[in-house]
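[1] Got a sequence here, can you build the structure:
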Amino acid sequence: MSGIYLHIPFCKKACNYCNFHFSTNQQKMEDLVYALTMEIKLQQHYLSDTVETIYFGGGTPSLLKSADISLLLNTIHQYFKVSNDAEITLEANPDDIDPHIVREWKNLGINRLSVGIQSFQESDLQWMGRAHNALQARDCIQQAQEAGITNLSIDLIYGGPTLPHENWKLNLKTAIDLGVPHLSCYALTVEPKTALALKINRRELPEIDTQHQAEQFEMLQSITGEAGYEQYEISNFALPGKRSKHNSSYWSGAHYLGLGPSAHSYNGKSRQWNISNNSLYIQSIKKGEIPFEIEELSTAQQINEYIMTALRTVEGISAERLNIIGQKEIFVPLVAEAQKFIQQGLMECSNEHLRITPAGKFMADGIAAELFRD
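    Predicted structure coming up:
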């Protein structure tokens, strides 16, 4: 299987924690959509497998006109073989959702929404600089469900200074009570060059409390587990049958094509990424040129990428897959190096799979880094 990601780099306003590539100036929206159709044509030979997932990310893809979404989907179907039951996801902000637009999206082929809720608490939303309010956060979920898109995912952020434990529990309870089948929950991260980082550096805001975050991560695991959600990846929780097929393909090493400014592509042997500049991207595409950089991945890099992504999933590292990538026996010495984590109860090994235990999930990235191969 393979997937296609389209980056829509426009937002109504900037959130203080976000470091994704976007612009609040939407004047180039139509030019960008046209450039995306051109890049689809230029990249028509990048994927050889049937496309099983299409994902509109950003930025804020829900700012697109329905006609633009239709044009992009039709162009993809023109140049790629797309599965009849492909998962087609649109990221949306609560303030862009109403019953009419959801029905339009569904008629265009969108069958899954990923909604940037972040919190159901007004104090959090104001602190983050979000464009929606707490009432819209709740209403948009019910509006989407009533309009016929029930395959929903929402983003929630925990560990911030305006989110006490009781409010975090309320956020999770609200999502569960609303029947949201998929949750993507992320610890608040201070990314360089963001407004949040600047305010912390100026001592206008306190440093992030990692102990506070760890406690809320444990609450997250407990509350979702009791409600029947599977933590199939460190930050992702799904009811049975509701995993994100698109994101799962990333973690399993499937090939994908990224379209638009800053979008990344991967074909198993190399990784490439488009320029993070809307104007230069559009200008280059109009000339028939894709403005990207490329990195050919060594065997060691391929192994380490697999270790990093696989350890974040419930399946963990597969001996068979690891040995195929390395073209020799790698799993046994890797397990030997992991013994210190196994003895601490942070990892486990069974059925030729090496996994992070629930106790080790908050430290998954650090554990993976210690297991990287030279």
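[2] okay, CA-based contacts and neighbour counts for the rest of this
    Noted.
[3] host element of the residue most central in space within the chain?
    For the chain, the residue sitting closest to the mean C-alpha position, by C-alpha atoms, centre = their mean, is residue 247 at 6.3 Å. For residue 247, the host element (DSSP states H and E) is helix 245-252.
[4] for comparison, sequence B:
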Amino acid sequence: MAGIYIHIPFCKQACHYCDFHFSTSLKYKDELLHALVKEIKLQKSYLDNETVETIYFGGGTPSVLEADAISLLINTITELHTVSSDAEITLEANPDDLDDAKVKALRRTDVNRFSIGIQSFFDEDLLWMNRAHRSRHAEASVKRVQDAGFENITADLIYGYPLLTDTKWKQNLDKIFELSIPHISSYSMTVEPQTALAAFINKKKQQPMNDQQSAEQFTVLMDAMADHGFDHYEISNFCKPGHYSKHNSNYWQGVKYLGIGPSAHSYNSEARQWNIANNAKYIQSIESGKLPAETETLTEENRLNEYIMTSIRTMWGLDLDKLNSIAKASASPLLIAAGQYFDSGWIKQQDNVLYLTPTGKLYADNIAAGLFF
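    Okay, here's the model as predicted:
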């Protein structure tokens, strides 16, 4: 099985915290669509004929595309690949794009899952983030998508920023439960270099993020999700049973995937590949028949550490037996390194699998790094 990711590098405006590749100019929109189609054809052999079980439109803001453009890309994939009859096809969308006409048009496509970038239900927070939508759009978009018959929906929320009090955070979560959204992706606000938020903080126009606040709000998040019957299946992802994101789960379980578009990454179990993060140069290269990509062949150590980093973050845990199948590696060095985390109560072991405890989930990245070969 395999997945395909398509990067749509356009946004109406730039969120202050975002460092993904995007442009607020739609100047190259038509040319880029043509290039995406051509790259899908150029890359038709990358997945080595594996069945495609997920297609994911990310960005940027894929919902700026017309439904016909989305169908063109899906149809191009189905012409060149064997696509599962029950493939999960996800479209990331901003609430303000999901008006009646857009939702009706998307209902006629093969899209069957929405990832809606809500982030907060408070207008002052959305203004602080420089989001294009307002709270009224968020709630209306969810109901509109549900009324159109879409049941597989996820919403993004952000926590750990100065404006978000604990009371507001709990109200955001309560609204999610009220709307019966079955999947939540929730992230702590991070300050990435070269973003507007980083510049504001450096110039002391904004407060820095508070690690203690983030930890406390993450704990509130975990408790609330558990109370409402959600599985915490990856550090930032929660779902009602049976509503896992198949596409994102593939990343964490080492499944092959092909990335299409500027800045998109690909993985075939032996190597990683990533496209240039420049729309004009990407289009120019694709039009000349050349992939604008760099490749890194993965060493055994790379593959082991990648498995550690991704698996320890999930509810399925780090299976020590898999280390030998990945690189014929002994689990002994990892278990020695894990000793300190057993002692601190951050990791537990059941049979031959390591899991993060609730406290350990607060330190997932540090723990993974500490277990690397």
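[5] circling back to that earlier point, the helix holding residue 247 of structure 1 - contacts with which helices or strands?
    Secondary structure elements in contact with helix 245-252 of structure 1, counted by 3 or more C-alpha pairs under 8 Å, 6 or more residues apart in numbering; DSSP states H and E, are strand 2-8, strand 51-58, helix 299-310.
[6] quick revisit: what sits against the residue nearest to the centre of structure 1?
    With contacts defined as C-alpha atoms under 8 Å, 6 or more residues apart in numbering, residue 247 of structure 1 has no neighbours.
[7] Neighbours of residue 25 of structure 1, how many?
    Using other C-alpha atoms under 10 Å, residue 25 of structure 1 has 12 other residues around it.
[8] if I pick the residue lying closest to it once chain neighbours are set aside, what's in contact with it?
    Once flanking residues are discounted, residue 25 of structure 1 sits nearest to residue 10: 7.1 Å by C-alpha to C-alpha, 6 or more residues apart in numbering. Listed by C-alpha under 8 Å, 6+ apart, the contact partners of residue 10 of structure 1 are 22, 23, 24, 25, 26, 29, 58, 59, 60, 61, 63.
[9] Quick check: buried residues in stretch 272-292 of structure 2?
    Neighbour-count burial for stretch 272-292 of structure 2 flags 272-279, 282-287, 291-292 (criterion: 16 or more other C-alpha atoms under 10 Å).
[10] which residues touch that stretch?
    Contacts for stretch 272-292 of structure 2 (C-alpha under 8 Å, 6+ apart): 9, 21, 28, 31-32, 35, 38-39, 42, 259, 261-267, 293-298.
[11] cool, stretch 316-330 of structure 2 as well?
    So stretch 316-330 of structure 2 is contacted by 233, 300-301, 303-304, 307-308, 311-312, 331, 352-356 (C-alpha under 8 Å, 6+ apart).
[12] Kindly report the same for stretch 45-52 of structure 2.
    Here stretch 45-52 of structure 2 has contacts from 1-4, 81-84, 87, 256-258, 268, using C-alpha under 8 Å, 6+ apart.
[13] Start and end of it, how far apart?
    12 Å (C-alpha to C-alpha, to the nearest Å).
[14] Could you measure from the nearest residue to residue 66 of structure 2 once chain neighbours are set aside over to residue 284 of structure 2?
    Using C-alpha to C-alpha, 6+ apart and skipping the chain neighbours, the partner closest in space to residue 66 of structure 2 is residue 102 (7.8 Å). Per C-alpha to C-alpha, residue 102 of structure 2 is found 30 Å from residue 284 of structure 2.
[15] how big is the offset of the top helix by length along structure 1 relative to structure 2?
    Assignment by DSSP state H gives helix 210-226 as the longest helix of structure 1. Helix 210-226 of structure 1, aligned to structure 2 and superposed, deviates on average by 0.4 Å (mean C-alpha distance after the TM-score superposition for structure 1).
[16] Can you spell out which helices and strands pack onto that helix?
    Looks like helix 210-226 of structure 1 contacts strand 152-158, helix 165-177, strand 230-233 (3+ C-alpha pairs under 8 Å, 6+ apart).
[17] now the helices and strands packed on helix 245-252 of structure 1 in CSV, with distance to residue 105 of structure 1?
    Converted to CSV, those look like this (distance: least, C-alpha to C-alpha, whole Å):
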stretch, distance to residue 105 of structure 1
strand 2-8, 16
strand 51-58, 12
helix 299-310, 31
